[in-house]
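A.B. asks: I'll drop the sequence and a predicted model, then ask my questions.
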Amino acid sequence: MDRHHYETFDKFGNETFIIHLDNGRGFGKHSHDELSILVPLSQCCRVRKSTHLRLQLLAKEEYQLSRLMEESLLRDRLHPVLIQPHLEAMDRRLRLVLQVLAVCVEKEGYSNVVEVDDHHRAREARGGRDTATHRNPGHR
């Protein structure tokens, strides 16, 4: 059952109310990667440059997505929110997304897949210089 499923009990007639039960599956099963969710990406083969760069950054050892998420969740009152296998699944799934994008780039060319967005368009207009200060990849 997913979280959109609900049941009613005939015994109470029309005097019922909704109870939302969260099964905690927001991150899915850590041992199963649902590859069908990547189909739209593989079909359209388009991504913003800022998104592509962020995904590549989060795949690097020093900015590893699972480590940043774990550090962020340490401050949560419900810690641990995610168990280690779920954190590892995040890194594995990130690699799958990057693999799909790599196939797109190989098939269609970088400029046809990675779209320069406003931030990078302005940066290129300044000759590649970034006037903003460097920020932690976890900050917006």
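C.D. replies: Received, thanks.

A.B. asks: could you use CA atoms for every contact and neighbour count after this?
C.D. replies: OK.

A.B. asks: what about the strands in this protein?
C.D. replies: 47-48, 114-115 (DSSP state E).

A.B. asks: which among those strands is found nearest to residue 96?
C.D. replies: Comparing the strands of the chain against residue 96 with CA to CA, the closest turns out to be strand 47-48 (14.8 Å).

A.B. asks: could you say what helices and strands that closest one packs with?
C.D. replies: When contacts are defined as 3 or more CA pairs under 8 Å, 6 or more residues apart in numbering; DSSP states H and E, strand 47-48 packs onto strand 114-115.

A.B. asks: how about a cut-off of 10 Å?
C.D. replies: helix 110-113, strand 114-115 (3 or more CA pairs under 10 Å, 6 or more residues apart in numbering; DSSP states H and E).

A.B. asks: so residue 101 makes contact with residue 53?
C.D. replies: No: assessed by CA atoms under 10 Å, residue 101 is found out of contact with residue 53, at 11.6 Å.

A.B. asks: common neighbours of these two, please.
C.D. replies: Residues touching both residue 101 and residue 53 by CA atoms under 10 Å, 6 or more residues apart in numbering: 47, 114.

A.B. asks: these two: who's more crowded?
C.D. replies: The neighbour comparison of residue 101 against residue 53 (other CA atoms under 10 Å) goes to residue 101, with 22 against 13.

A.B. asks: just give the nearest non-adjacent residue to that one, would you?
C.D. replies: Distances taken as CA to CA, 6 or more residues apart in numbering put residue 45 closest to residue 101, at 6.8 Å, once the chain neighbours are dropped.

A.B. asks: put this beside the first:
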Amino acid sequence: MNKEIVPVASKRLMDTALTINNRTCIYGRCYYCSKRDPLCADQNDNLIGAVIFNLRSSFKILRSPWMRTYKKDKKAQWEQDNSYCRTVRGSISKKRLVEMIDIAIFDFFIQNGDRHHYEIMGDKLLLLDNGKGLGNPHKHHVDILAPLYQCCMLRKKTWKKLLTLSGQKLSSYLKQMPDINNFLAKDHLEAIDNRLSLIYAAVEYCKTENKMIFI
């Protein structure tokens, strides 16, 4: 933090820096950023962060149909209308819809609940600005899966892949990654398996309602 980040940080970023228990902390500038919730270096002055790439290409940015209002006293239409997917189907293609459902599943695993926009490069939908890194391992925001359980559509190959990860295989694969224990807690590994079970439950719900469509 103090050798590699602080010396090259902008004044705008350093204006959000503070010291807590002799550790340098930064809360940054964003919609959710707050002095009450800073990011602090550990006892060795190290900070775990994200890698950011600059893409030298143009892409189109579109609002997500499942965007939140970000207002405590106002809910989005999808949060109140379980048949909301009918509206979505009238505005985007089936191909784009199943792509967004795939992304919702990814976001549910990492508990990224603010996919307010999505980006398209050519005809490909990109996963940018994923936000959360597995979130609170003891809390699962099921509404992130709304595109799945409201539309009850899923790619066949996505479903087959998810089925191969049952029986704690998903966390087992992650444990094989080098130095996994340095950045992923045991609780997070268990949470990933639990979230996979909730995805299965969402598909079973659709089957029970005779709405499930595999494409």
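C.D. replies: Thanks, I have it. These numbers were taken from a predicted model, which means no experiment stands behind them.

A.B. asks: dump the strands of the first structure into TSV; add mean neighbour count and distance to residue 19 of the first structure as well.
C.D. replies: Below are the strands of the first structure laid out as TSV (neighbours: other CA atoms under 10 Å; distance: least, CA to CA, whole Å):
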stretch	mean neighbour count	distance to residue 19 of the first structure
strand 47-48	16	39
strand 114-115	18	44
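
A.B. asks: for those, give me JSON lines that also has distance to residue 97 of the first structure.
C.D. replies: JSON lines is the format used below for these (distance: least, CA to CA, whole Å):
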{"stretch": "strand 47-48", "distance to residue 97 of the first structure": "11"}
{"stretch": "strand 114-115", "distance to residue 97 of the first structure": "14"}
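
A.B. asks: for residue 71 of the first structure, find the nearest of the ones you listed.
C.D. replies: For the strands of the first structure, the distance to residue 71 of the first structure is smallest for strand 47-48, at 26.8 Å, taking CA to CA.

A.B. asks: relative to the second structure, which residues correspond to the closest one?
C.D. replies: Per TM-score structural alignment, the counterpart of strand 47-48 of the first structure in the second structure is residues 154-155.

A.B. asks: where do the helices sit along the second structure?
C.D. replies: Remark: helices assigned in the second structure by DSSP state H are 11-14, 85-89, 94-110, 146-151, 156-163, 169-175, 186-208.

A.B. asks: and the ones you listed, which is most packed in?
C.D. replies: A comparison of the helices of the second structure by mean neighbour count, using mean count of other CA atoms under 10 Å, puts helix 146-151 on top with a mean of 22.

A.B. asks: residues touching the residue most central in space within the first structure, list them.
C.D. replies: Among the residues of the first structure, the one closest to the centroid is residue 94, at 7.4 Å (CA atoms, centre = their mean). Residues near residue 94 of the first structure by CA under 10 Å, 6+ apart: 55, 56, 58, 59, 64, 65, 66, 88.

A.B. asks: what's the answer for residue 97 of the first structure, then?
C.D. replies: 35, 37, 38, 41, 42, 52, 55.

A.B. asks: check residue 35 of the first structure too.
C.D. replies: Per CA under 10 Å, 6+ apart, neighbours of residue 35 of the first structure: 93, 96, 97.

A.B. asks: what lines up with residue 170 of the second structure in the first structure?
C.D. replies: By TM-score structural alignment, residue 170 of the second structure lines up with residue 65.

A.B. asks: chain neighbours aside, what residue packs nearest to that match?
C.D. replies: residue 58 (5.0 Å).

A.B. asks: quick check: the one you found touching residue 66?
C.D. replies: Yes: counting by CA under 10 Å, residue 66 is a contact partner of residue 58 of the first structure at 8.6 Å.

A.B. asks: between those two, what contacts are shared?
C.D. replies: Contacts common to residue 58 of the first structure and residue 66, judged by CA under 10 Å, 6+ apart, are 91, 94.

A.B. asks: neighbours around residue 209 of the second structure, how many?
C.D. replies: The burial count for residue 209 of the second structure: 10, using other CA under 10 Å.

A.B. asks: what's the match for it in the first structure?
C.D. replies: Under TM-score structural alignment, residue 209 of the second structure pairs with residue 107 in the first structure.

A.B. asks: you'd agree that match is up against residue 113?
C.D. replies: Yes: if you go by CA under 10 Å, residue 107 of the first structure and residue 113 touch, sitting 9.4 Å apart.

A.B. asks: show me the contacts for residue 183 of the second structure.
C.D. replies: Residue 183 of the second structure neighbours (CA under 10 Å, 6+ apart): residue 48.
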